[in-house]
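Trainee: predicted coordinates and the sequence they were generated for:
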Amino acid sequence: MPIAKSLKKVQAKLGKNGASTGVHPRARKFKQLSRASLREEKLKKQRGERGRTREWQNARLKYMHDLVLVDPTPDRTQLNEDELKALIVKFIGRHDLELARLKEERRPGRPMSSRQDAIQTQQQSENEEFKTGFLVPDLLSPAGYKAFHDWKKDFNGMDSFAMIRMSRDLGLQQVSAADELMEE
């Protein structure tokens, strides 16, 4: 007989008798229940992590989309590598004004505020990612630029354009769909 993996199925198999009388800790049904509940917790955790990753990626793309839309040359069809690197540097430095304000407000000898610490940690991690390969939309090709320019900033539309990795030193690195899924 196959093992029921869903917590709801296991609880339904237990029925009303198992719920009211309880289950012995070494019983087969107890083991089924514990396995199913651990699986439910694991799946819930994975869904949360996937959602946070997508949220973070969506916020990054929205910010870059706003930078692309304010481009002074309306007839542009693509970016070159240096312009894309400059876009990434602007993205990494997006909190520089707030960071400078927080440093100025802090009295000498006092520890950093939690917000300042969070911003600095985020900037350090983004700089490290930029050294190894920063995940950005493919704005180097005309088709990728047009798809990203036409993007409506919705969650489901993120799959309509290709992603690449741009490194500070190594330059362009292509990203396959399998690599992108493994990151999530």
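Mentor: Looks like it arrived, so ask away. Predicted, not measured: the structure shown is a model, and the values here were computed from it.
Trainee: from now on I want contacts and neighbour counts done on CA atoms only, so please keep to that.
Mentor: Noted.
Trainee: tell me which residues are up against stretch 172-179.
Mentor: For stretch 172-179, the surrounding residues in contact (C-alpha atoms under 8 Å, 6 or more residues apart in numbering) are 81, 133, 163-167.
Trainee: what is the end-to-end distance of that stretch?
Mentor: 15 Å (C-alpha to C-alpha, to the nearest Å).
Trainee: helices of the protein, residue ranges please.
Mentor: With DSSP state H, the ranges of helices along the chain come out as 7-21, 28-69, 81-92, 96-105, 114-132, 142-149, 177-183.
Trainee: can you list the ones you listed in JSON lines and add mean neighbour count and distance to Phe155?
Mentor: Below are the helices of the chain laid out as JSON lines (neighbours: other C-alpha atoms under 10 Å; distance: least, C-alpha to C-alpha, whole Å):
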{"stretch": "helix 7-21", "mean neighbour count": "13", "distance to Phe155": "30"}
{"stretch": "helix 28-69", "mean neighbour count": "15", "distance to Phe155": "7"}
{"stretch": "helix 81-92", "mean neighbour count": "16", "distance to Phe155": "20"}
{"stretch": "helix 96-105", "mean neighbour count": "13", "distance to Phe155": "27"}
{"stretch": "helix 114-132", "mean neighbour count": "15", "distance to Phe155": "22"}
{"stretch": "helix 142-149", "mean neighbour count": "18", "distance to Phe155": "13"}
{"stretch": "helix 177-183", "mean neighbour count": "9", "distance to Phe155": "15"}
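Trainee: for comparison:
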Amino acid sequence: MAKTLEKTRKQIAKKRNGTVAALHEKSRDSRRLHRAQVRDDRLERIAESRRKKDQPLLARVSFFQEFVREHGNKPVGLELVQSKINEFVHQYDEEYEEVKKARRPGRPPSSKEDLLKMKISALEKEQRDGFYIPDLTSEDNIQLLGRWEGSWSYLTNLSWVKISSKGNVKPSSFPPQGL
């Protein structure tokens, strides 16, 4: 991904007639190589944390993309969208119950159980306050969602809404704030 190290190595090799291996450990060129390596590592860590942070939203969009494909890429009503949101929110319930049953009586909950409980409660809170999804009631947005191939940058083309459990639909923007 990051190419600072390769560029720096190429520049130093050109300056030294192709020999990068014969550097003194405290030389300027070796320090340049070290800085480039550290920078590449840092950029890779940042990119990996960003991908990890964006993964739940990408999974959410793919879930609703499959839902739209099941209905023939046609706009759907608010009641059907809310039932699908409810299904998405409660997708971890079975796994949580299994982990809870597997625990021996009197033992503290496992870290997996705690994580599942936090996920479920966060999704339920978001469902009450306003669930963040692409607008599934608009024909144009459905067509755009059908063409989505999994990239983060394409999601800016979609129009987004927040749908509360009471049925209030509020337009929103991408990327989400506070998710």
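Mentor: Received the coordinates, thanks. Nothing here was measured: the structure is a model prediction, and the numbers come from that model.
Trainee: re the thing from before, of the contacts of stretch 172-179 of structure 1, select the buried ones using a ChimeraX command.
Mentor: A single ChimeraX command selects the buried members of the contacts of stretch 172-179 of structure 1 (16 or more other C-alpha atoms under 10 Å):
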select :81,133,163,164,165,166,167
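Trainee: any idea which residue is closest to the centre of structure 1?
Mentor: Thr53 (2.3 Å; C-alpha atoms, centre = their mean).
Trainee: which ones are touching Met158 of structure 1?
Mentor: Met158 of structure 1 neighbours (C-alpha under 8 Å, 6+ apart): 58, 151.
Trainee: mind running it again at 10 Å?
Mentor: 54, 57-58, 61, 137, 147-148, 151-152 (C-alpha atoms under 10 Å, 6 or more residues apart in numbering).
Trainee: cool, and Lys5 of structure 1?
Mentor: Contacts of Lys5 of structure 1 (C-alpha under 10 Å, 6+ apart): 32-33, 35-40.
Trainee: go with 6 Å
Mentor: Counting by C-alpha atoms under 6 Å, 6 or more residues apart in numbering, Lys5 of structure 1 makes contact with Ala36.
Trainee: can you tell me how far it is from Gly18 of structure 1?
Mentor: 18 Å.
Trainee: returning to what we had before: need the contacts of Met158 of structure 1 in CSV (columns: distance to Leu87 of structure 1).
Mentor: Output for the contacts of Met158 of structure 1, formatted as CSV (distance: C-alpha to C-alpha, whole Å):
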residue, distance to Leu87 of structure 1
Arg54, 21
Gln57, 16
Asn58, 16
Leu61, 11
Pro137, 11
Ala147, 17
Phe148, 14
Trp151, 18
Lys152, 20
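Trainee: any idea how far the aligned partner of Glu139 of structure 2 in structure 1 lies from Gln78 of structure 1?
Mentor: When structure 1 is aligned by TM-score structural alignment, Glu139 of structure 2 is paired with Pro142. Pro142 of structure 1 sits at a distance of 5 Å from Gln78 of structure 1 (criterion: C-alpha to C-alpha).
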